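A.B. asks: Sequence and predicted structure below; questions after.
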Amino acid sequence: MSRFSCFPSLAGLALAAVLGGCAMTPTAGTAPSRLDTVQKSTTLRVCSPGDYKPFAFQQADAPFEGIDVDLVTAFAGSLGAKPVWVKTTWANLLPDLVADKCDIAVGGVSVTTERQKRAFFSAPYMVNGKTPIARCTDVAKYQTVAAIDQPQTRVIFNPGGSNERFARANFKRAKMTMHGENVTIFDEILANRADVFVTESAEAITQQRLKPGLCAINPEKPLQYGEMGWMLPRDDVAFKAYVDQWLHLSQASGDMQRVMDRWLK
C-alpha cells in the first residue's frame, strides 16, 4: 500500500491546498502538524513579550490585550481552542518558538529575513514602517535619519528586536542608550532623559495619543518599510497554510479592520 494518500484532517486539507493535490500522511517518526495537535489539545500556546501597544500588552496581573490578542483569540476559536499566553522577551521570542515553548509568536512582530532563517512568517497583515517619536517641540529637528544621527541627539532603543537593529544600523554618531523596558521607554523622552525613539508607526501613533507631549514624526512616511506578521514554526506547511487563509478571510470579511479600528482609532 502506498504511504501517500489524501486525508481528511485540517492539516491535510491545508497542505493539499499548498501542494495542489494529495498530501503526504504523517509516517512513523514524523511530527504531526500543529493544526491537528492544537485541535486535539484545544489549546493554542502563544508567545508574546506583552509590552507593545497596540498589538499585545499586559498590565501587571491582568490579561493580555491588543490587536493581536483579539485576532489570535478568534483564530484559536476557529480551531476549537483557547489561547494560553506565554510571556517572553523580544530577545527570547524566536528562541522560545524554536524550542517549542509555543505554537505561534505574536505581538507586533516585524517580518525580517534574519528571523525567517529560523521560522516561518504568516502572510503580512499590516504595513508598519519605522517611525521616530520625540517631544512635540522637537519634531522639526528629527525629520530624517541624518538629522537624528547627530552627536547631540540622545537616541534610546529597546533590546532584542528590529528596533535595536534599526538603531544600531543607522545611528553612528548619536548618543545611544539601551532601555530594557519597552513600557517605560516613552517616559524617558518625556522626562528629557532621551530625545528620540524609532519604532513602528502604529506604536508611535498609539503612544502619542497616550502620552501628551510626544509626537509621532511623519508616520505616514516611515524611515524604513516594514511589515507585521505572526511568527510560526518552520517547516509546518499545513499550519502556515491555515493561518494564512484565516488571516485572508478575516481581512476580506472586514473582521480584521474592525479590530484595527478598535485599537488604532
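C.D. replies: Arrived safely.
A.B. asks: contacts and neighbour counts: CA atoms only from here.
C.D. replies: Fine.
A.B. asks: Can you name every helix or strand that the host helix or strand of residue 251 contacts?
C.D. replies: Using DSSP states H and E, residue 251 sits within helix 237-253. In terms of contacts (3 or more CA pairs under 8 Å, 6 or more residues apart in numbering; DSSP states H and E), helix 237-253 is packed against helix 10-19, helix 34-41.
A.B. asks: angle of the longest one against helix 237-253?
C.D. replies: Right, helix 10-19. Counting by axes from the mean of the first three to the mean of the last three CA atoms, to 10 degrees, helix 10-19 lies at 80 degrees to helix 237-253.
A.B. asks: Residue 45 belongs to a strand, doesn't it?
C.D. replies: Yes. According to DSSP: H, G, I helix; E, B strand; the rest coil, residue 45 belongs to a strand.
A.B. asks: alright, now check it against this:
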Amino acid sequence: MFRRNLLAFLCALSMLPVSASFAKSPTIEDGVLLVGTDSSFAPFEFLAEDGKNFTGFDMDLIRAIGKELGYKVVVQNMGFDATVPALRTGIVDAVIAGMTINEKRKKFVDFSDPYYTSGLIIMVPSSDTTTKSIKDLEGKKIGAQVGTTGMFRAEKVPGAKVVTFANAAETFLEFQNGGVDAVIQDFPVVAYYVAQGGNKGRLVGPKMEAEEYGIAVTKGNKELVAQINKALASLKKSGEFQRIYKKWFGEEN
C-alpha cells in the first residue's frame, strides 16, 4: 500500500530540465531547512486538529533533526508526486514523506540512512494466544483492505477466507466486532491503531515484505546527507528517536 504511484512520479519528473543540477540553498545558510511532505499519510504526516500545523512521526522526527543541527524547520505541504521535482528545482531542501528508498528514486535524489522499516503485519485479537505466525492463519477468516499488498498476501494463505474492505477503518471495525479472525495490513497503520486504543488487537510475528524509508535530499548534496545522518545517529544514541517512535507506534523500534 505504501508504494506510491511511480508512473505519476516519473511523469512529473520528466517535466523538469534534464540539466537541473545541485545548487546549495541559501536557506540552509540562513539556518532554515525547507522540508517537503505530503500531509495525507497518517501517522507519519497529517494535519493536526487545529487545521494549521502538521503532526505525525515524520514531523516530530524532522523537527528533532532540525533542532539537533541548529536549523529552523519549515514544512511545505505538497502532493507526493511533487516532492522529488520540488527537490530538483530547489523549492525544498529535503523531503520526509514516508518515502521508500529504492534504486529508481536514487537516480534522482540522495537518501539519508533508513529511519523506518515498513511492511505488512498480522493483527489478531488479544485473547488469541495461539497464533504465532502467518502459517497459523490457514483456514481462518482474514480481513484486509481491498487492492493492497495485505490483501494479496492474505490470498496466499492456504484455505483462508479473505474478506476485503474499502479502507483500514472498515477493516478494523469488522475486526473489533469479531467478524474476522485476523487482519493483514501495513505495519505502521496497525501499530498506530493499537497505540490509539485499539487494545482488542495484538501484533503477530515479524514484519513481512520490509521496505525502508529515508529522508530525500537534492542529488549530490552529500553535506546535507551527512548532517542528517549524524543527527539521526545522535537522536538514537540519546533515546529521543525511540521516544518519538513509541509516541506514535506504541512500542520501541
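C.D. replies: That came in fine, so what should we check first? All of these numbers come straight from a predicted model, not from anything done at the bench.
A.B. asks: Give me the buried stretch members for the helix holding residue 251 of structure 1, please.
C.D. replies: In terms of neighbour count (16 or more other CA atoms under 10 Å), helix 237-253 of structure 1 has its buried residues at 237-244, 247, 250.
A.B. asks: which of the residues you listed sit farthest apart?
C.D. replies: Spanning the widest gap among the buried residues of helix 237-253 of structure 1 are 237 and 250, at 19.9 Å by CA to CA.
A.B. asks: re earlier: dump the buried residues of helix 237-253 of structure 1 into CSV; add distance to residue 68 of structure 1 as well.
C.D. replies: Listed next are the buried residues of helix 237-253 of structure 1 as CSV, based on distance: CA to CA, whole Å:
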residue, distance to residue 68 of structure 1
237, 22
238, 21
239, 18
240, 17
241, 18
242, 17
243, 13
244, 15
247, 11
250, 13
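A.B. asks: Which strand or helix spans the most centrally placed residue in structure 2?
C.D. replies: Centrality entry for structure 2: nearest residue to the mean C-alpha point is residue 98, 3.3 Å, by CA atoms, centre = their mean. Under DSSP H and E, no helix or strand contains residue 98 of structure 2.
A.B. asks: Find the nearest non-adjacent residue to it, please.
C.D. replies: The shortest distance from residue 98 of structure 2 to any non-neighbouring residue, by CA to CA, 6 or more residues apart in numbering, is to residue 213 (5.8 Å).
A.B. asks: Residue in structure 1 paired with that neighbour?
C.D. replies: The alignment partner of residue 213 of structure 2 in structure 1, by TM-score structural alignment, is residue 228.
A.B. asks: Please verify my assumption that its match contacts residue 106.
C.D. replies: No. Using CA atoms under 8 Å, residue 228 of structure 1 is not in contact with residue 106, being 9.3 Å away.
A.B. asks: picking that back up, show where the helix holding residue 251 of structure 1 falls in structure 2, residue numbers please.
C.D. replies: Aligned by TM-score structural alignment, helix 237-253 of structure 1 corresponds to residues 222-238 of structure 2.
A.B. asks: hang on, the earlier thing: roughly how far is the helix holding residue 251 of structure 1 from the heart of the chain?
C.D. replies: Chain-centre distance of helix 237-253 of structure 1: 16 Å, with CA atoms, centre = their mean, to the nearest Å.
A.B. asks: Which neighbouring elements make contact with the following helix or strand past that helix?
C.D. replies: Next along the chain after helix 237-253 of structure 1, taking DSSP H and E as the criterion, comes helix 255-264. Applying 3+ CA pairs under 8 Å, 6+ apart, we find helix 255-264 of structure 1 packed against helix 67-78.
A.B. asks: Which strands and helices lie in contact with the helix it packs on?
C.D. replies: If you count contacts as 3+ CA pairs under 8 Å, 6+ apart, helix 67-78 of structure 1 packs onto strand 56-58, strand 82-87, helix 255-264.
A.B. asks: so how far is residue 105 of structure 1 from residue 40 of structure 1?
C.D. replies: Computed as CA to CA, to the nearest Å, the residue 40 of structure 1 to residue 105 of structure 1 distance reads 20 Å.
A.B. asks: The aligned partner of residue 207 of structure 1 in structure 2: what secondary structure?
C.D. replies: For residue 207 of structure 1, the aligned position in structure 2 is residue 193, judged by TM-score structural alignment. Three-state assignment for residue 193 of structure 2 (three-state DSSP): helix.
A.B. asks: residues of the longest strand seen in structure 2 that come out buried?
C.D. replies: Longest strand in structure 2 by number of residues (criterion: DSSP state E): strand 201-213. Neighbour counts using 16+ other CA under 10 Å place 201-204, 207-208, 211-213 of strand 201-213 of structure 2 among the buried residues.
A.B. asks: These into a markdown table, with extra columns for distance to residue 44 of structure 2?
C.D. replies: Putting the buried residues of strand 201-213 of structure 2 into a markdown table (distance: CA to CA, whole Å) gives the following:
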| residue | distance to residue 44 of structure 2 |
| --- | --- |
| 201 | 21 |
| 202 | 21 |
| 203 | 19 |
| 204 | 22 |
| 207 | 18 |
| 208 | 19 |
| 211 | 15 |
| 212 | 14 |
| 213 | 11 |
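A.B. asks: Spell out the residue ranges of the helices in the stretch 51-200 of structure 2.
C.D. replies: Taking DSSP state H, counting those that start in this stretch, the helices of the stretch 51-200 of structure 2 run over residues 57-69, 80-88, 103-106, 149-154, 168-176, 187-195.
A.B. asks: who touches the aligned partner of residue 33 of structure 1 in structure 2 in this structure?
C.D. replies: Taking TM-score structural alignment, residue 33 of structure 1 has residue 24 as its aligned residue in structure 2. By CA atoms under 8 Å, 6 or more residues apart in numbering, the residues touching residue 24 of structure 2 are residue 221.
A.B. asks: Then residue 96 of structure 1?
C.D. replies: With CA under 8 Å, 6+ apart, residue 96 of structure 1 has these contacts: 47, 88, 102.
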